[in-house]
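Asks: Give the three-dimensional model of this entry:
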Amino acid sequence: MDYVNLGRSGLLVSPLCLGTMNFGPRTTEEDSFAIMDRAHELGLNFFDSANVYGGQKGEGITEQIVGRWFAQGGGRREKTVLATKVYGDMGDWPNERGLSALNIRRACDASLKRLQTDYIDIYQAHHVHRTTPFEEFWEAMEVLRQQGKILYVGSSNFAGWHLAKAQESAARRNFLGLVSEQTHYNLLTRAPELEVLPAAEDYGLGVIPWSPLAGGLLGGVLRKLDKGRSGAEHMLKQLERHRDKIEQYEKFCDELGEEAADVALAWLLKQRAVVSPIIGPRTMQQLEGSLRALEIDLDEAALARLDEIFPGHRTAPEDYAW
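Replies: So this is what the prediction gives:
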């Protein structure tokens, strides 16, 4: 496994990140434990979670599962670069969501308890909180870092100008600032190329793409449907919108002799500032299959063909101006 720096930080993470969103709602605790153990065996050291994952408001079911896995010992916590998130609704009272100093403090302590650890490697803002100034956000994060409860700060779902504003605010406080941005990015969703990726690259943030397979559309969906597999209604609606592109894509993957899901991940690893796409396996087979992406080296001709099928963006403002 070739580990990579998370942005400009000295932290080394695996080039694929194990997303835990399915642990609890779709994957049993026993199977979740097995998947995490196997991830370590395969060399994956980067795990991502969030306080809202698990399907039951305020319970943090997924973090609880990860915490019970850590509690087994055997170096599980020490081998893991642990990322989790704060922002979403964890209760019905007004200060049980967002990025206020109060919620950040309470949410961090609650996540630590569920995760059965005394520190979080990367504490991520799950979304921009438009009514909380970055000065308050950074003061709260500084306190957590001074207390040893977090080591690094990351963001998720930030626009390019949010990244710039956050980093400039941190710089005024002589604080390290963000080291990562978790963004919705894949062959079908390429808007981050306009400003998020250039901003992340300029400020030294590692980009962690979520939904790298576009909700399954880039995972060989047509072949699966031909074999009689069913698909979620929302995915089928999206498929009808993009059927022509998906047909071309799966045909091209067949020409390459590779699985569609693996090509989608391999493509992301070729993009600027991208460090570690998030895989969210529901099964052991899905986890082990993802590793093939690390062996695929897409050449310039293949990358050009993928751009023909899924046109992207150059950057802003060149994409819409001279």
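Asks: all contacts plus neighbour counts: C-alpha atoms, from now on.
Replies: OK.
Asks: quick one: stretch 153-170 to chain centroid distance?
Replies: 16 Å (C-alpha atoms, centre = their mean, to the nearest Å).
Asks: Mind jotting down where the helices sit in the chain?
Replies: In the chain, the helices defined using DSSP state H lie at 29-42, 61-70, 101-115, 134-146, 160-172, 196-203, 221-226, 233-256, 260-268, 284-290, 300-309.
Asks: Which of those sits closest to R76?
Replies: helix 61-70 (5.5 Å; C-alpha to C-alpha).
Asks: To check against the first, give me the structure of this:
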Amino acid sequence: MEYTHLGRSGLSVSRLCLGTMNFGMEATEPDSFAIMDAAHDAGINFFDTANRYGGKTGPGGTETIVGNWFAQGGARREKTVLATKLYGGMPLNGRDDWPNTGKLSALNIRRALDASLTRLQTDYIDLYQFHHVDRDTPWDEIWQAMETAVAQGKILYAGSSNFAGWHLATAQEHARRRGFTGLVSEQSIYNLLVRDVELEVLPAAQANGIGVIPWSPLQGGLLGGVLGKERSGSRRTSGRAKESLDAHRDAIQQYEDLAAELGAEPGDVALAWLLHQPAVTAPIIGPRTGEQLAAGLRALDLTLDDDTLARLDAIFPGHKTAPEDYAW
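Replies: Sure, this is the predicted structure:
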């Protein structure tokens, strides 16, 4: 397993991040335990979750599963760089619309953090992330709450998710004024089909020493060999997924043909492409089974030469940095 620093921090994380959103939704607790054990065996030390994840078990269920896995011992917690998130409203007496149970007020940061620590059965979180930008709470309030959490030893680093480039710049400027580290990471949707972050998010992240953690690297399976699976009858698409597939069918066919030419699985090519992007720290893989975890690991051994990278750019055109992308 290769490791890299998370942004400008001294924290070393694996080049793949284990996403846990399927734990409690598509994967049972025993299956989730097996996936996490296999991830550690493969050298993955970076796990990502969120307080809202839970699926069938309800919000908080995924953190509870991860916490139960930590409780088994064997230095599981010590070997894991643990990331979780807050923002969305959490149930309070059966309601998740009660005031101050969501977003990034100092009150909710305190409550949400303590609740996550309890579910995760740990006394600290390595990377505490804002799941979305809160336009109603001033940054001085947010950073004061995070500074307090750091001073209490409850978190070590702060990160963001789904931020625009100017949100990253604004957050960092307010942190600098306070003498605080600020953000060390940003989670954004980024894959061959969805490359909007190349306009401003990636440049802002690189300029501010923020590591990028892409989510949905296979774009809901569209980059995972969907046409081949469709022909074999092993996958059928419907709704928005079908609309997206139909809109990009020609490009996806070219992409799957290129993967076949390389002798690689399409999903491996998509992950490998992300690993070749200089701003990317670690794509998030969210396996439902051990087999899917093993498939994700194959991308670490796939090197794409300049010609292949250029062919992928031709199939799925990206963006130049703004404003050059749309102006002189």
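Asks: Looking at the second structure, name the residue matched to V263 of the first structure.
Replies: Under the alignment (TM-score structural alignment), V263 of the first structure maps onto V269 of the second structure.
Asks: ok, its match touching A260?
Replies: No: taking contacts as C-alpha atoms under 8 Å, V269 of the second structure lies outside contact range of A260: 10.1 Å.
Asks: hang on, the earlier thing: so which of the helices of the first structure is nearest Q182 of the first structure?
Replies: helix 196-203 (10.1 Å).
Asks: now that closest one against helix 160-172, angle please.
Replies: 20 degrees (axes from the mean of the first three to the mean of the last three C-alpha atoms, to 10 degrees).
Asks: which other helices and strands contact helix 196-203 of the first structure?
Replies: helix 160-172, strand 206-210 (3 or more C-alpha pairs under 8 Å, 6 or more residues apart in numbering; DSSP states H and E).
Asks: Redo those as TSV? Include mean neighbour count and distance to T28 of the first structure.
Replies: Shown next, in TSV, are those (neighbours: other C-alpha atoms under 10 Å; distance: least, C-alpha to C-alpha, whole Å):
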stretch	mean neighbour count	distance to T28 of the first structure
helix 160-172	17	36
strand 206-210	26	22
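Asks: Between these, which one is closest to L291 of the first structure.
Replies: strand 206-210 (16.2 Å).
Asks: That closest one aligns to what range in the second structure?
Replies: So strand 206-210 of the first structure sits over residues 211-215 in the second structure, by TM-score structural alignment.
Asks: Likewise for stretch 167-187 of the first structure?
Replies: Against the second structure, stretch 167-187 of the first structure falls on residues 172-192 (TM-score structural alignment).
Asks: Any buried residues in the matching stretch, and which?
Replies: 172-175, 182-192 (16 or more other C-alpha atoms under 10 Å).
Asks: now swap in stretch 301-310 of the first structure and tell me
Replies: For stretch 301-310 of the first structure, by 16+ other C-alpha under 10 Å, it's L306, I309, F310.
Asks: related to what we said a few turns ago, out of the helices of the first structure, which gets nearest to C17 of the first structure?
Replies: helix 29-42 (9.6 Å).
Asks: Arrange the buried residues of stretch 301-310 of the first structure in a markdown table, one row each, with distance to G73 of the first structure as further columns.
Replies: Output for these, formatted as a markdown table (distance: C-alpha to C-alpha, whole Å):
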| residue | distance to G73 of the first structure |
| --- | --- |
| L306 | 44 |
| I309 | 47 |
| F310 | 45 |
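Asks: circling back: identify whichever of the helices and strands packed on helix 196-203 of the first structure lies nearest to N22 of the first structure.
Replies: strand 206-210 (13.4 Å).
Asks: Output the contacting helices and strands for the closest one.
Replies: Partner elements for strand 206-210 of the first structure (3+ C-alpha pairs under 8 Å, 6+ apart): strand 178-184, helix 196-203, strand 278-279.
Asks: Turn these into JSON lines, including distance to I150 of the first structure.
Replies: Output for those, formatted as JSON lines (distance: least, C-alpha to C-alpha, whole Å):
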{"stretch": "strand 178-184", "distance to I150 of the first structure": "13"}
{"stretch": "helix 196-203", "distance to I150 of the first structure": "21"}
{"stretch": "strand 278-279", "distance to I150 of the first structure": "21"}
